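**Student:** model the structure of this input:
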Amino acid sequence: MKDYYRVKAVISKDALVHNIRLIKNKLGPVRMMAVVKSNAYGHDIRNVIPVCSDQGVDAYAVATLEEGVEVRSLLDRLPSEWSRQHASMILVLGYTDPSEYDRAIRNKIDLAVYSLEQAEALSKEAVRLDQRAGLHIKLETGMQRIGFDLNDQSLQDIKAISTLPNLSINGVFSHFARADEKDKSHADLQWERYQAFTDRLERAGVRIKAHHIANSAAIMEYPQAYTQPLPEGEYWMARAGIILYGLYPSDEMDRQAMPLEPVMSLYTHVVHLKTVPAGTPIGYGGAYVTTRPSRIATITVGYGDGYPRHLSDKGYVYVRGQKAPIRGRVCMDQTMIDVTDIKDVQLLDEVELIGPHVPLDDLADLSGTIHYEIICQLTDRIPRILR
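**Tutor:** The predicted structure is shown next:
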């Protein structure tokens, strides 16, 4: 009897290890920060953190303090030699409310700071706890999201931050907006701005340990963002996000230069089969009408699982060695596919939703979105199984 599961995501440990080693080989002595926000881009941080730790990843980036606390808890429970010998840096990349500073400090989680007021509040809380708080100065170099503007006032504010009690400026960072394009002129502009302002910080007497602006695209194609000489005691770090999971930042990247392996695949089963005549409307609104006698299979996945509804009547799956088109609208919990031209499809046949025969890039294109969005929107009712 076939093993049944409604939907499952298989997380390949071998692929994850392959990607980490590929990235670390590219970076050489540069420290690697694994970006594990949004539950490790939908892959489940409980699967990803132990593997990263075993492979000697130096630091972790998250989007929220809650994620950071979970990462710290996972790291503290790991038996690996690396975890015992290294107090891994964890950085919250975005905004953290002052009401959460106590928790951040107690869990030794660094925070992104982009105003003097934030730093003053963090310092006050650290003094109250009689502990040191770690922070990274965020610079606005061309993303227009968050960060200190690169002007004289910001220079004065950051210098003031460096004198506040119980604070450690552990890093200065920014983020490339267009490093995943063939035309690197905007990346050049951001890089020049970053260098010029950090030079001003150095001349003003601000000493910062870690410098990081390189994201996945820059790791692949913009090595100057992590290889320039730094003052003694300072070091480069690079943030590996989407490439950690075997996916490319955009279709403009040179994939041959870095042969990544996708870490996630997604599967479901056929749970119903029926033959219908030509002219039969399928699903909500009769969005698809059969043009010939057709064999329709129902599979147990839908937008309630995060499977894109935009794949309605456009997407495909893979069953019995062939592609099967989606017919009608993707429902909340089920989807119908056309298996008329596929021999011997049976109940409980396994169906590949994402994998070697159904590339995530294809689904993203068909859905009118990006692969980041699809994997991050897969819901918690899908188990992630590390193999």
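**Student:** from now on I want contacts and neighbour counts done on CA atoms only, so please keep to that.
**Tutor:** Fine.
**Student:** could you pull out the strands for the stretch 251-387 of the chain?
**Tutor:** 264-276, 281-282, 288-289, 294-299, 316-319, 322-325, 335-338, 350-354, 384-386 (DSSP state E, counting those that start in this stretch).
**Student:** residues contacting the fourth one, please?
**Tutor:** Outside strand 294-299, the residues within contact range by CA atoms under 8 Å, 6 or more residues apart in numbering are 268-278, 334-340, 351.
**Student:** still on that earlier bit, out of the strands of the stretch 251-387 of the chain, the one nearest Asp365 is which?
**Tutor:** Closest approach to Asp365 among the strands of the stretch 251-387 of the chain is made by strand 316-319 (12.2 Å; CA to CA).
**Student:** what comes up buried for that closest one?
**Tutor:** Neighbour counts over strand 316-319 (16 or more other CA atoms under 10 Å) mark Tyr316, Val317, Tyr318, Val319 as buried.
**Student:** stretch 288-303: end-to-end distance?
**Tutor:** Across stretch 288-303, the terminal residues are separated by 18 Å (CA to CA, to the nearest Å).
**Student:** buried subset of the contacts of strand 294-299 as a ChimeraX selection?
**Tutor:** In ChimeraX syntax, the buried subset of the contacts of strand 294-299 is picked out as below (16+ other CA under 10 Å):
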select :268,269,270,271,273,334,335,336,337,338,339,340,351
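**Student:** can you tell me the closest non-neighbouring residue to the residue of the chain most remote from its centre?
**Tutor:** Most distant from the centre of the chain: Pro277, at 44.9 Å, with distances by CA atoms, centre = their mean. Nearest non-adjacent residue to Pro277, counting by CA to CA, 6 or more residues apart in numbering: Pro293, 4.2 Å away.
**Student:** let's compare: structure for the following, please.
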Amino acid sequence: MSRPIHARIDLAALQHNLHMARRATSARVMAVVKANGYGHGLLQAADALRDADGFALLDVRDALQLREAGFRQPILLLEGFFSRDELPLLAEYELTSVIHNQSQLDWLEAYPRRNGLSVWLKLNSGMNRLGFASAEFPAVLEKVKAHRAVRDVTLMTHFAQADEAAGVEPQHEVFRQVAGAQRLPCSLANSAALLRYPATHGDWVRPGIMLYGSSPFADVAAETLGLRPVMTLSSAIISIRQLKAGDAVGYGATFRADRPMRIGTVACGYADGYPRHAPTGTPILVEGQRTRLLGRVSMDMLAVDLSDVPAAKIGSRVVLWGEGMAVDEVARAAGTLSYELLCALAPRVPLSF
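**Tutor:** This is a model prediction of the structure:
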């Protein structure tokens, strides 16, 4: 028999979360499926999200997979093309590319084809990651619009604090001042802006994390937003032992029992994608009952407190995150984000759909 750890992907939940995104906007929905569909499987996630108006990802090879699987919607390369050699592929497979720097403009200028490319031109409105500065953006836009190879242009930016109290207004105002007068399609809203700032929706919204059942907000639960968990990572108890007061658990002896305790060992560790830095107290479900992680996470195992879970036995089901145990709560306890947990799921963990 194989190790008991596996991740179940609820494709119906993906479809539901896409529906929730659609309910929140009248804009077209560009479903973000980068990072192997946030760890959920690119082709499986895209198939569940087939009703989306388009898909966004990073790698041209992933885009070709979608095309070859029969997806005909617009496919957006969020970081654009990485060399001039990719431009013919973009034209052949009708892929849409973000343009965000001068090198891409230079490569585009050397491309001889006419009227073959759809591009999204990115404005750096304050995140200072990708995009053209406000001062240069108008001239770049005119150059791109006039280019012989460009068929159509969409304007875009990305918000740095849509999920925080600071909100989007400073960046939104930059976008309005620099690009607002243009009669061109635009795209600004990620999951957080889609849910909280309707004025930013424009023509295309780009939901990502909300599609996978996680809240983009630290202070609002996914369930409150009507979202359903898509990935449930589960395993089983493979060992049980009794501790006496003073006994240590795991590498570094970072946890010591302060009383007699019953603990279990779970077949899951950081090589499976569970965060090594998750501290004692991180919530876990055993036999459907909340309990806690104990000590340091190992490569292949972790320890769990069974003192108040009398039904637990060898083989008992353990939910690390997902149904009944929100990935956001686990991530918060571990000092990270649900994005990291979902995307870090290791290839050795079997997926079931």
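**Student:** TSV for the strands of the stretch 251-387 of structure 1, including distance to Gly28 of structure 1?
**Tutor:** TSV is the format used below for the strands of the stretch 251-387 of structure 1 (distance: least, CA to CA, whole Å):
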stretch	distance to Gly28 of structure 1
strand 264-276	26
strand 281-282	55
strand 288-289	53
strand 294-299	46
strand 316-319	39
strand 322-325	41
strand 335-338	46
strand 350-354	32
strand 384-386	28
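**Student:** which among those strands is found nearest to Pro50 of structure 1?
**Tutor:** Of all the strands of the stretch 251-387 of structure 1, it is strand 384-386 that lies closest to Pro50 of structure 1, at 11.0 Å by CA to CA.
**Student:** which ones are touching Asp361 of structure 1?
**Tutor:** Neighbour list for Asp361 of structure 1: Ile370, His371 [criterion: CA under 8 Å, 6+ apart].
**Student:** so what does it match up with in structure 2?
**Tutor:** Aligned counterpart of Asp361 of structure 1 in structure 2: Asp328 (TM-score structural alignment).
**Student:** pull out the buried positions in stretch 130-145 of structure 1.
**Tutor:** Gln131, Arg132, Ala133, Gly134, Leu135, His136, Ile137, Lys138, Leu139, Glu140, Thr141, Gly142.
**Student:** pull the most distant pair out of the buried residues of strand 316-319 of structure 1.
**Tutor:** By the measure CA to CA, Tyr316 and Val319 form the most distant pair in the buried residues of strand 316-319 of structure 1, at 9.9 Å.
**Student:** so what corresponds to Arg31 of structure 1 in structure 2?
**Tutor:** Aligned counterpart of Arg31 of structure 1 in structure 2: Arg28 (TM-score structural alignment).
**Student:** could you check how far its match is from Trp120 of structure 2?
**Tutor:** Taken as CA to CA, the spacing of Arg28 of structure 2 relative to Trp120 of structure 2 amounts to 15 Å.
**Student:** what does stretch 79-86 of structure 2 contact?
**Tutor:** Here stretch 79-86 of structure 2 makes contact (CA under 8 Å, 6+ apart) with Leu58, Val60, Leu87, Ser97, Val98, Ile99, His100, Gln104, Trp107, Leu108, Tyr111.
**Student:** can you tell me the SS state at Asn128 of structure 2?
**Tutor:** coil (DSSP: H, G, I helix; E, B strand; the rest coil).
**Student:** just tell me what it corresponds to in structure 1.
**Tutor:** Aligning on TM-score structural alignment places Asn128 of structure 2 opposite Gln144 in structure 1.
**Student:** residue ranges for the strands of the stretch 51-200 of structure 1, please.
**Tutor:** Using DSSP E, counting those that start in this stretch, strands in the stretch 51-200 of structure 1 cover 59-62, 89-92, 110-113, 133-138, 167-173.
**Student:** quick one: contacts for Asn101 of structure 2?
**Tutor:** Neighbours of Asn101 of structure 2 in contact, by CA under 8 Å, 6+ apart: Leu130, Gly131, Phe132.
**Student:** mind listing what the aligned partner of Gly250 of structure 2 in structure 1 touches?
**Tutor:** In structure 1, Gly250 of structure 2 lines up with Gly283, judged by TM-score structural alignment. Contacts for Gly283 of structure 1 (CA under 8 Å, 6+ apart) come out as Arg327, Gly328, Arg329, Met336.
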